[in-house]
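**Student:** Build me a structure from this.
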Amino acid sequence: MFSWFGYFMPFSERIAAIADAGFDGVMLSWEDEEAPNFISRYDFPKLVRDAGLSITNFHAPFIGYSQIWERSLEENRELLDFLVRILKDAADFDVSAVVVHTVDMELGDYTFENGYAFFTELAEAGERYGVDVAVENVTRQFLLYELLDRIQTPHFGYCYDTSHDYMLGCGSGRLIAAYPDRLKALHFSDNDKTVDRHWIPGEGFLPLTSILQTLDRMDWHTLSCEVIAPFWWQERTPQDFCVAVQQGLKKLLRNLGE
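**Tutor:** Model (predicted):
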């Protein structure tokens, strides 16, 4: 389960809620937390592992990506070096993958070769450190398709986000069908097919059973949830929320076996 799930509370308490709900791993947002109290990201791995959890992947900060396509590689050198350092951090902490985005919400005038050069160097760093670069299926999914076609290194692939996929006209399961062997990370959640809400699995209208069947055929068995507690959950405890996520997953898996 993702370490941030919609409640403002100390990092260690969120991790404890995830562990107590029965999860065995956590995905970490790889940036320092400022509120409700400061904690360095470099303290995260020990706190997580002390709670008995493994670390599935790091998620790089998710802003600033559109400039990858809008500017030249040299103009983006600082951002590239920043992401390469995160790959090194992942290697240092024995974490197998880093999730990045292709773009922000908006994208101005761009040149594909700018992004191709950037992600080629990032992929080379992934090979150097033995860490997967998992590019998430956000908007402009055609850019991700082209990157996957042109960058064939073993540690370069994608992060499949179910909620994002079913908000895109080009989505609806096409990505995992087209590139079953390039999946490096999973963000599993539900929504109402209207807004990208990241609800508890089973509380929305996505064909999650069908997605699970596809993942099973791909021999993918790391079911990792990126969920955000909506406003009606905020009056209930974060522990209750995490338990509800676990129960939603178990119900889907029972249905899958029937």
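
**Student:** CA only for contacts and neighbour counts going forward, please
**Tutor:** Noted.

**Student:** what sits up against the lengthiest helix in the chain?
**Tutor:** Identified as the longest helix of the chain according to DSSP state H is helix 238-257. By C-alpha atoms under 8 Å, 6 or more residues apart in numbering, the list of residues contacting helix 238-257 from outside reads 7, 14, 17-18, 20-23, 200-202, 208-209, 212-213, 229, 233.

**Student:** which among these end up buried?
**Tutor:** The neighbour-count criterion (16 or more other C-alpha atoms under 10 Å) marks 7, 14, 17-18, 21, 23, 200-202, 208-209, 212, 229 among the contacts of helix 238-257 as buried.

**Student:** Present these as CSV; the columns should include secondary structure.
**Tutor:** Listed next are these as CSV, based on DSSP: H, G, I helix; E, B strand; the rest coil:
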residue, secondary structure
Tyr7, coil
Arg14, helix
Ala17, helix
Ile18, helix
Ala21, coil
Phe23, coil
Ile200, coil
Pro201, coil
Gly202, coil
Leu208, helix
Thr209, helix
Leu212, helix
Ala229, coil
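
**Student:** one more to put side by side:
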Amino acid sequence: MGQGIYHYFGYDLSFEERTEEISKAGFESTMLWWGDEDFIPLSKAEQVECVRRAGLKVENVHAPYAHIWKLWAKDLQIAAEAQQEYCRYIDECKAYQIPMMVVHGMSQEPIEDEQQGFESFSLLLAHAKAAGVTLAVENTIEDSRFDHLLEQLIPEGMKWCYDSSHDWIYSESPTRLLSTYGKALACLHLSDNDGQFDRHWLPGKGLVSFEQIQELLKNQGFDGQWSLEVFPQEVIGSANAFLSEARERLTWVMEGARHEAKV
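**Tutor:** Prediction:
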């Protein structure tokens, strides 16, 4: 078990500076956004090289989610185009020796064809297995079809990513997914919120029960990275100070969150 953080954590820093700050703060791994946008001046290969040069592991990459709805589309051509897009991301993971790709299981858009969605994710899973890449679907909105997706594909090797903030915003019974599917859990996106919006606060600032989460992860035998997906709503102080506090909060979670966090 190690400690990681999503590469973007706020603050006006270059990719190289951000990477160095994460390394200096004592994190062992990071998670990268895997879109094709040009707001990062480095190529994907250069990003991976920069992270590894700083002594960090790329725990996983987060695939873009704008086109997730297309995987559930009734139009076969639209679904096929999305399948090709996400298979390309998997191929890139293989090329850059990235062990895992995280992808949202559902989107806010209405699902058009449930069976098509299951077939799309089954195809992506088969492609990922052939590439030696772990495919982890992330919990987003509350939807029984996410359960069905896991129930169908976990036996085939599908893993999932637990987002604590999504759980506390959208779930009728927070931590139910952890209790039910914890054995297939591959990675974490830990952050806090006020129960209203996906705030990406540091643990201990909001309503999320990290004591419950830690206990369930411990009981389920989770042995992956403990990783934050956080950034401040108001940038105060230095990036170094924020990351130091982030590590303290993450350690607090890992130790059981049984006393009040220093906010």
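
**Student:** How alike are these chains, TM-score-wise?
**Tutor:** A TM-score of 0.91 describes the superposed chains when it is computed by TM-score structural alignment, normalised by the length of structure 1; 254 aligned residues with a C-alpha RMSD of 1.9 Å.

**Student:** ok so, going back, check which residues of the longest helix of structure 1 are buried.
**Tutor:** The neighbour-count criterion (16+ other C-alpha under 10 Å) identifies Pro238, Gln239, Phe241, Cys242, Val243, Val245, Gln246, Gln247, Gly248, Leu249 as the buried residues of helix 238-257 of structure 1.

**Student:** How far does stretch 150-159 of structure 1 sit from its chain's centre?
**Tutor:** From the chain centre to the centre of stretch 150-159 of structure 1 is a distance of 15 Å (C-alpha atoms, centre = their mean, to the nearest Å).

**Student:** Likewise for stretch 11-22 of structure 2?
**Tutor:** For stretch 11-22 of structure 2, the distance between its averaged C-alpha position and the chain's averaged C-alpha position is 20 Å (C-alpha atoms, centre = their mean).

**Student:** Need the contact partners of it.
**Tutor:** Under the criterion C-alpha under 8 Å, 6+ apart, residues 5, 7-8, 30, 40, 42, 47, 50-51, 54, 235, 239-240, 243 lie in contact with stretch 11-22 of structure 2.

**Student:** so His187 of structure 1 sits right up against Thr162, yeah?
**Tutor:** Yes. Using C-alpha atoms under 8 Å as the test, His187 of structure 1 is close enough to Thr162 to be in contact (6.4 Å).

**Student:** what stretch of structure 2 lies opposite stretch 2-9 of structure 1 in the alignment?
**Tutor:** Applying TM-score structural alignment, one finds that stretch 2-9 of structure 1 aligns to the residue range 6-13 of structure 2.

**Student:** hmm, back to that, for the buried ones among the contacts of helix 238-257 of structure 1, which one is nearest Arg140 of structure 1?
**Tutor:** Nearest to Arg140 of structure 1 out of those is Leu208 (C-alpha to C-alpha; 22.8 Å).

**Student:** which non-adjacent residue is nearest the aligned residue in structure 1 for Ala25 of structure 2?
**Tutor:** Under the alignment defined by TM-score structural alignment, Ala25 of structure 2 corresponds to Ala21 in structure 1. The shortest distance from Ala21 of structure 1 to any residue other than its chain neighbours is 4.8 Å, reached at Val243 (C-alpha to C-alpha, 6 or more residues apart in numbering).

**Student:** SS state for Ala35 of structure 1?
**Tutor:** Here Ala35 of structure 1 is recorded as coil under three-state DSSP.

**Student:** try Leu80 of structure 1
**Tutor:** Secondary structure, three-state DSSP: Leu80 of structure 1 is helix.

**Student:** Also the one 10 residues further on?
**Tutor:** Applying three-state DSSP to Ala90 of structure 1 yields a three-state assignment of helix.

**Student:** Next, count neighbours for it.
**Tutor:** Neighbour count of Ala90 of structure 1, defined by other C-alpha atoms under 10 Å: 22.
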